[in-house]
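S.K.: Give me the fold of what follows.
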Amino acid sequence: MSPTRTAVICALFVAIGPMSLALYTPALPALVPVFGTTASVMKLTVTIYFLGFAVALLVAGPFSDAFGRRPVLLVFFTVYLAGSLVAALSPSVEWLLLGRVLQGIGAAAGVTAARALVRDLYTGEEAARIMNLVGLMVGIAPAASPTLGGILLHFGWHAIFGAMVAYGLMVVVLAYFMPETHTHPDRTHVLPRNMVAHYLALISDRGFLHSGLLTSMIQGGLYTMPALMPFALIERVGLTPLQYGFAMAGGAGCFMLGAFITGRLLRRFDALKLIHVGVVLVFIAGLAFAIGLRLGPPTFWTVWAPSALWTFGLTFVMPGSTMRALSGFPGIAGSASALLGFLQFGGGLLASAIAALVIGDAMTGLMTLLPIMALLAAIIHWALNPPPVDPRIPQNRIDDIKSRI
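M.R.: Sure thing, here's the model as predicted:
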């Protein structure tokens, strides 16, 4: 497939994850009285989505290496479609939680298979440019979804999940007609011994570990914001759900602007060098959360501006870190993509769980949790000091681990 066609297909697959998260967030405060529950329980509907997503990633990756990208996408997207129907018809918050976890499980294949699909066809700087183009197009999902969610909320919360059902049908059809890009599937990849060996080989690689831990803090922070921002901007600042949607669209616009600038810079600079810029920007955003929200009552700008800067900085980090994580593992690209996604969403899962179960107050979460994640990202980036990317397959390391299991 051409780079453009690859990017478009991958963007539609990847977007199912952020779309299912962002479309739903304007309804979070409104659903508290609907289901007769608390804000903490509604935040758990975000956390459990992350849980299903993160755990399913570890399964979807090896299965895509074993059976191909297309069949795995079909199965997982069907699960997503079922979860969307359950959520749309939920009579209680328990059913809503079940629907959300099924959505998370089903959406996991989108991220895993899309990254592996790019690795099947392209390597090096070309792969980094395609992933940046994917990021630019995926930015449309969080840009439009909160606004669309705020509009759909006027027709009832069921309409939001009805939109997810429609998207689920679309990606199932797209996966059915897409060509298979993994030409040498190996069913031994799903043997427990091999799965363990592959994941141990990945986490023992310093370049992969650097990318995984760094993005678990930076992208994990971005995934934590939907559990905090609606309560901060709607309940504390006083925005309406529709105004919140437009605010989040502005933040996603910063993502798209950053992806556009990054794409231009990738023509002149190494993708790995741009990671430094992104880490600095995210660290500044963390400082803004920590300091700005303590200077006085929260305002739109003290809440929104740091989140927009964080989102902008992320775009400088992702192409290089993704390329570094997958470059040395073409034979297990699905597993590498899965573990990378697990670490990213695992960061969001852990942080959103702490926000919901330990901190409770959304504003406190923004001014403490996110600055800590920004600081940890900076420490990880400069302390690990990963070696140059090695394009060779680290098969000896995998074989050595298998011999010791």
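
S.K.: CA atoms for contacts and neighbours, from now on please.
M.R.: Noted.

S.K.: so who does Leu133 touch?
M.R.: By CA atoms under 8 Å, 6 or more residues apart in numbering, the contact set of Leu133 is 7, 259, 263.

S.K.: most surrounded residue in these?
M.R.: In terms of neighbours by other CA atoms under 10 Å, these top out with Ala259 at 29 neighbours.

S.K.: Next, work out how far apart that residue and Val138 are.
M.R.: 10 Å (CA to CA, to the nearest Å).

S.K.: again with Val282
M.R.: Note on Val282: its distance to Val138, by CA to CA, is 20 Å.

S.K.: let's see this one next to it:
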Amino acid sequence: MQDKIAITDGIWPNVDHLLAPEVVAQLAAQAAEADREGRMSETGLALLREHKWPGLAVPTKFGGLGANLLECCAVQRKLGGADPGLSIACTMHLGSVGVWNEHYVKQPDMTWVFMEAVAKRSLIVASAVAEPSLGGSVNRSTLRARRVEGGWEVTGRKGPLSFAASADLITLQFQSEPDGETPSKVLVALVPRSLPGISSERSWNTMGMRGSGSDTLVLEHCMIPDPMVVFQGEPGAAADGDLVAGIVWFCLVITSSYLGLAETALGVTRETLGRSRIAHLDAARAELPSFQAIVGQHAAALLTLESACAGLARAMDAKQDPQGLLAAALGLKQHAIRVVPEALGAFAEACGGIAYARSSTLERLWRDAQAIRFHPPTPVPVAQYLGRRALGMAAALDLDEAAPGLRERGGA
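M.R.: You can find the predicted model right below:
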């Protein structure tokens, strides 16, 4: 559903001043090559740096573009429609920078230094949270740290990590080893990518989102000084305000990226159905009610997502409590996991075998759309959390099949 399509008018603000149409067109021109090569478009990333995109969510007083969450989501839709892989990587950057802004509004502190550096120097922030052995949890880590004088020594791997090779800063989540007196803690540090002991390993070779640069971060006896640690918390807990705000931000910007992908897919579908004719009916597929109904059914589902995503972003911008919006944001992401791939599949099926060709834009977008299932918090812990909340039970965004921790905490 491109901007020129009337059914989306009024849902999203015009953000051409934040990401110009000509820049979007240049990004789109690089996407197919990035997919073929399985690498992030360096040209695309350079364009974003040149046009100050890294400072999108940074207030203007700190040198940024001053976009609110609604505008950030609208920009992500444009990116997702142009280069889905690059867009997904950019979502991880926004997830960090957006939370810094949310934190600073509530608690003015030195966070402004990070934001100013990102905006004025067009720095890219990678978010090293995801791990394959956490069951989709976002508040634990298998990356262990050993306490040393003045900081933490970390050895291990983090992946998949978008911007692993090209980030300037890394929001690194790890977990301390427990000792006899102190329990294990989840720690988050903001570290420069150039810190000794940090390297990357090219490992990203997937069906879709091949241009996201989601390789593996390698840490070998990496010393993280105490001043770089910006958060400490209990593993599995989800009550921290910054963590909750971060999850809400992520759910909205990631959904926006996939809505942009769907927008482009619908544009390709419209063009294909308009020129693909059914010979014995002497009509284009787009002229036939059966094909119109297929597209309309999935357009309706996508419009529901568009409206809900924009509405939640407006609620966050109105400074509603993120804790009160958490379930809705998770529900939105959960809904998108079903709606977007189904829409892409239906569009491709309506277009016929031509959509299955490797040369087809729809084929590439269909592959990219499948990745929506794998962004943490993933469907299983989210469904468990929402189910427990709906039943009035204690809930945390953490797989807990026997629920001993939930029983201990009690309450809803």
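
S.K.: what's the TM-score here?
M.R.: The TM-score (TM-score structural alignment, normalised by the length of structure 1) is 0.33; 199 aligned residues with a CA RMSD of 5.9 Å.

S.K.: And Val282 and Val138 of structure 1? Which one has more around it.
M.R.: Comparing Val282 of structure 1 with Val138 by other CA under 10 Å, the one with more neighbours is Val282, at 31 against 27.

S.K.: buried set for the helix or strand hosting Asp400 of structure 1?
M.R.: Using DSSP states H and E, Asp400 of structure 1 falls within helix 395-404. Of all the residues in helix 395-404 of structure 1, those buried under the rule 16 or more other CA atoms under 10 Å are 397-398, 401-402.

S.K.: tell me what it is packed against?
M.R.: Helix 395-404 of structure 1 sits against helix 192-203, with contacts defined as 3 or more CA pairs under 8 Å, 6 or more residues apart in numbering; DSSP states H and E.

S.K.: Next, the buried residues of the helix it packs on.
M.R.: The neighbour-count check on helix 192-203 of structure 1 (16+ other CA under 10 Å) flags 194-199, 201-203 as buried.

S.K.: Give me the buried stretch members for the next helix or strand after it, please.
M.R.: Remark: after helix 192-203 of structure 1, the chain's next helix or strand is helix 206-230, criterion DSSP H and E. Applying a neighbour-count criterion of 16+ other CA under 10 Å, one finds 207-230 buried in helix 206-230 of structure 1.

S.K.: and after helix 206-230 of structure 1, which helix or strand comes next?
M.R.: Going down the chain from helix 206-230 of structure 1, the next helix or strand is helix 241-265, by DSSP H and E.

S.K.: got the angle for that next one vs helix 206-230?
M.R.: Between the axes of helix 241-265 of structure 1 and helix 206-230, defined by axes from the mean of the first three to the mean of the last three CA atoms, to 10 degrees, the angle is 150 degrees.

S.K.: Mind giving me the packing neighbours of helix 241-265 of structure 1?
M.R.: helix 124-138, helix 140-152, helix 300-327.

S.K.: Include distance to Pro71 of structure 1 when you put those helices into CSV, please.
M.R.: Putting these into CSV (distance: least, CA to CA, whole Å) gives the following:
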stretch, distance to Pro71 of structure 1
helix 124-138, 22
helix 140-152, 25
helix 300-327, 22
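
S.K.: which stretch among those helices comes nearest Ala175 of structure 1?
M.R.: helix 124-138 (16.9 Å; CA to CA).

S.K.: what angle separates the closest one from helix 241-265?
M.R.: Computed by the same axes, to 10 degrees, the angle separating helix 124-138 of structure 1 from helix 241-265 equals 160 degrees.

S.K.: Now do helix 124-138 of structure 1: distance to the chain's middle.
M.R.: 15 Å (CA atoms, centre = their mean, to the nearest Å).

S.K.: State the helix or strand in which Trp112 of structure 2 lies.
M.R.: Here Trp112 of structure 2 sits within helix 111-121, counting by DSSP H and E.

S.K.: Tell me which residues of that helix come out buried.
M.R.: Those would be 111-112, 114-119, 121, for helix 111-121 of structure 2 by 16+ other CA under 10 Å.

S.K.: so what secondary structure elements neighbour the next helix or strand after it?
M.R.: Next helix or strand after helix 111-121 of structure 2 toward the C-terminus (DSSP H and E): strand 125-128. The elements that strand 125-128 of structure 2 packs onto, with contact taken as 3+ CA pairs under 8 Å, 6+ apart, are helix 84-106, strand 151-161, strand 169-176.

S.K.: Tell me which other helices or strands the second one touches.
M.R.: When you say that, I think you mean strand 151-161 of structure 2. Here strand 151-161 of structure 2 touches strand 125-128, strand 144-148, strand 215-225, going by 3+ CA pairs under 8 Å, 6+ apart.

S.K.: Okay, helices next: where are they in the stretch 201-350 of structure 2?
M.R.: Here the stretch 201-350 of structure 2 has its helices, by DSSP state H, counting those that start in this stretch, at 241-275, 289-317, 322-351.

S.K.: Return the most buried member of the ones you listed.
M.R.: Of all the helices of the stretch 201-350 of structure 2, helix 241-275 has the most neighbours on average by mean count of other CA atoms under 10 Å, namely a mean of 23.

S.K.: what's the angle between it and helix 289-317?
M.R.: Orientation check (the same axes, to 10 degrees): helix 241-275 of structure 2 against helix 289-317 gives 160 degrees.

S.K.: tell me the angle of helix 241-275 of structure 2 relative to helix 84-106?
M.R.: Going by the same axes, to 10 degrees, helix 241-275 of structure 2 makes 150 degrees with helix 84-106.

S.K.: helices or strands up against helix 241-275 of structure 2?
M.R.: helix 69-82, helix 84-106, strand 283-284, helix 289-317, helix 322-351, helix 361-369.

S.K.: Just tell me which of those ends up closest to Leu406 of structure 2.
M.R.: With CA to CA as the criterion, Leu406 of structure 2 lies closest to helix 322-351 of those, at 17.3 Å.

S.K.: Next, the angle from the closest one to helix 361-369.
M.R.: Comparing the axes of helix 322-351 of structure 2 and helix 361-369 via the same axes, to 10 degrees yields an angle of 150 degrees.

S.K.: how near is the spatially most central residue of structure 1 to Glu94 of structure 1?
M.R.: Against the mean C-alpha coordinate of structure 1, by CA atoms, centre = their mean, the closest residue is Phe345 at 5.9 Å. Applying CA to CA, the value for Phe345 of structure 1 to Glu94 of structure 1 is 23 Å.

S.K.: Ok, Ser352 of structure 1 next?
M.R.: 19 Å.

S.K.: For the two, indicate the residue with more neighbours.
M.R.: Looking at Ser352 of structure 1 and Glu94 with other CA under 10 Å, you find the greater number of neighbours at Ser352, namely 29 against 13.

S.K.: Please list all residues in contact with the closest residue to Tyr223 of structure 1 other than its chain neighbours.
M.R.: Leaving aside its sequence neighbours, Tyr223 of structure 1 sits nearest to Gly348 (CA to CA, 6 or more residues apart in numbering; 5.0 Å). Going by CA under 8 Å, 6+ apart, Gly348 of structure 1 touches 50, 216-217, 219-224.
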